[in-house]
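Peer 1: Have a look; sequence and predicted model below, questions after that.
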Amino acid sequence: MKKFIEEFKAFALKGNMINLAVGMIIGSAFTSIVNSLVNDIFMPILSIFTGKIDFSNLFIALDGNKYPTLEAAKEVTSTINYGSFITQTINFLLMALVVFLAVKAMGRLERLGRRPEEPKASAQKACPYCCTMIPAEAVRCPNCTSRLDKEVNIEQERKTTDALS
């Protein structure tokens, strides 16, 4: 049992678990903010364009009768609450839009805070003898087998190569 508790402690206190817990807490707080944005700001504006339709009161009573409200219908029969589904779909789409815009804004802020990156050196260079592209770290050309050390004088190497020919 002691080993099990130690393993659980090691698992629960890993950095990834703590990060996940913090993310979940922030996510739930962000969800309530976005829900308020949708329900208190966007839905009233949307109701102006839809003729003040209350989506939460759109339903189909399964007994075929008409009821003035969803609550009245639920007291008597089962209902298909498609208005609630429409509301939740709009909530999801607006939440996805808000999260997208927030992530995009955070990325823009992050790019503003960074220094511009210096261009990286090329991973290849040209062999001064045969002009083929070779890895930048190469000390000998794989094509013409010439030595590419910086200390070696190119002219001296050419003379040596010509004398051997």
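Peer 2: Great, that's in hand. A quick note: this is a predicted structure, and the numbers were derived from the prediction, not measured.

Peer 1: drop to CA atoms for contacts and neighbour counts, all remaining ones
Peer 2: OK.

Peer 1: Run a quick neighbour tally on residue 158.
Peer 2: Residue 158: 13 surrounding residues under other CA atoms under 10 Å.

Peer 1: That one looks like it's in a helix, true?
Peer 2: Yes - residue assignment for residue 158, taken from DSSP: H, G, I helix; E, B strand; the rest coil, places it within a helix.

Peer 1: From residue 95, how far out is residue 108?
Peer 2: As defined by CA to CA, to the nearest Å, residue 108 lies at a distance of 20 Å from residue 95.

Peer 1: Between the two, which is the more surrounded one?
Peer 2: Taking other CA under 10 Å, residue 108 and residue 95 do not tie; residue 95 has more neighbours (19 against 11).

Peer 1: Does that one touch residue 34 like I think?
Peer 2: Yes - in this structure, residue 95 sits in contact with residue 34. The criterion is CA atoms under 8 Å, and the distance is 6.1 Å.

Peer 1: Return the distance of residue 98 relative to residue 57.
Peer 2: Per CA to CA, residue 98 is found 26 Å from residue 57.

Peer 1: next up, a second structure to put side by side with the first:
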Amino acid sequence: MPRLQDTHVYDRHEEEDDLLNRNRRRVVRLWEDFIDFAFQGNVLEIAFGLILATMFTALVTSFVSDIVLPPISVLLPLNKNLEEKFAVLRSGANHPAEGYNTLKQAQADGAVVMAYGFFMNRLLNFMGVGFSLYSIASVYQWMSKDPIIKKTIRCQYCCKFVNINSIRCINCTSWLDGREDHFHHQIHTSATTPGTSTPGAGPSQ
């Protein structure tokens, strides 16, 4: 009997060790899969690109708001910053006689305002970011000879834009090298001239 009991205890410990080993291998496998997913090349490139894009956008926004707009507010007949320019469409309950001084004051009073200065500020920020990105892309293209700025033309059949070097439209699959017009011309000639056959068809009876 003691031997059977010892054997039973040994089997139980062996099963526990096997269970621990399986769980350990499962955890290790999950961790390795996570490492492969999180640190693969594409994910890292996207993460670095997003971080740089966020920092670059904040830098350009600060340049436009803090450097460009204040001189414009001084040169133009503006009595306040461009962001604080607004039109009151409906006054609030506590509308002061001299008018609202700031946009936040008008909004806090419940006034209905048209914040065109805020919109113009965002528009200038957008133009600044777009022009800066275009300048960087142009310099990179000039230095690396890599045509990242691709010129496009409008397809004459579906009127959608395609690469200027394309010989076939990616949208309507029409040929852009002239063979489409040549094919249609042959069909028109075959339809108007008796005794001729359509290209690709058998002889007319």
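Peer 2: Perfect, I can see it now. It should be emphasised that the depicted structure is a prediction, and the values quoted were computed from it without experimental measurement.

Peer 1: any idea which helix or strand carries the residue mapped onto residue 47 of the first structure from the second structure?
Peer 2: Under the alignment (TM-score structural alignment), residue 47 of the first structure pairs with residue 73 in the second structure. Remark: residue 73 of the second structure resides in helix 69-75, with elements defined by DSSP states H and E.

Peer 1: Residue 125 of the second structure now?
Peer 2: Using DSSP H and E, the secondary-structure element containing residue 125 of the second structure is helix 116-144.

Peer 1: which residue numbers in the first structure go with that helix?
Peer 2: Taken onto the first structure by TM-score structural alignment, helix 116-144 of the second structure occupies residues 82-110 there.

Peer 1: Counterpart of residue 180 of the second structure over in the first structure?
Peer 2: Residue-level alignment of residue 180 of the second structure against the first structure, with TM-score structural alignment as criterion, gives no partner residue.

Peer 1: helix, strand or coil for residue 180 of the second structure?
Peer 2: Under the three-state scheme (three-state DSSP), residue 180 of the second structure adopts helix.

Peer 1: gap between it and residue 187 of the second structure?
Peer 2: Relative to residue 187 of the second structure, residue 180 of the second structure is positioned 11 Å away (CA to CA).

Peer 1: mean per-residue distance, the match of helix 116-144 of the second structure to the second structure?
Peer 2: Superposed on the second structure, stretch 82-110 of the first structure shows a mean distance of 1.2 Å to its aligned residues (mean CA distance after the TM-score superposition for the first structure).

Peer 1: In that stretch, which residues are buried?
Peer 2: By neighbour count, with 16 or more other CA atoms under 10 Å as the criterion, the buried positions of stretch 82-110 of the first structure are 83, 84, 87, 90, 91, 94, 95.

Peer 1: Save the residues you listed as TSV, and put in distance to residue 43 of the first structure too.
Peer 2: As requested, the buried residues of stretch 82-110 of the first structure are arranged in TSV below (distance: CA to CA, whole Å):
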residue	distance to residue 43 of the first structure
83	13
84	13
87	9
90	9
91	9
94	10
95	13
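
Peer 1: Just the closest of the residues you listed to residue 28 of the first structure, please.
Peer 2: Of all these, residue 95 has the smallest distance to residue 28 of the first structure: 12.4 Å, by CA to CA.

Peer 1: contacting residues for the closest one?
Peer 2: The neighbours of residue 95 of the first structure, taking CA atoms under 8 Å, 6 or more residues apart in numbering as the test, are 34, 35, 38.

Peer 1: Next, work out how far apart the residue mapped onto the last one from the second structure and residue 72 of the second structure are.
Peer 2: What that stands for is residue 38 of the first structure. The equivalent of residue 38 of the first structure in the second structure is residue 64 (alignment by TM-score structural alignment). Residue 64 of the second structure sits 11 Å away from residue 72 of the second structure when distances are taken as CA to CA.

Peer 1: So for the two, which residue has more residues nearby?
Peer 2: The residue with more neighbours, out of residue 64 of the second structure and residue 72, is residue 64; 20 against 13, by other CA under 10 Å.

Peer 1: From what I see, that one and residue 124 are in contact.
Peer 2: Yes - using CA under 8 Å, residue 64 of the second structure and residue 124 qualify as a contacting pair, with a distance of 7.1 Å.

Peer 1: Which parts of the first structure are helices?
Peer 2: Assigned by DSSP state H, the helices in the first structure fall at 2-12, 15-37, 43-49, 70-76, 82-113, 154-164.
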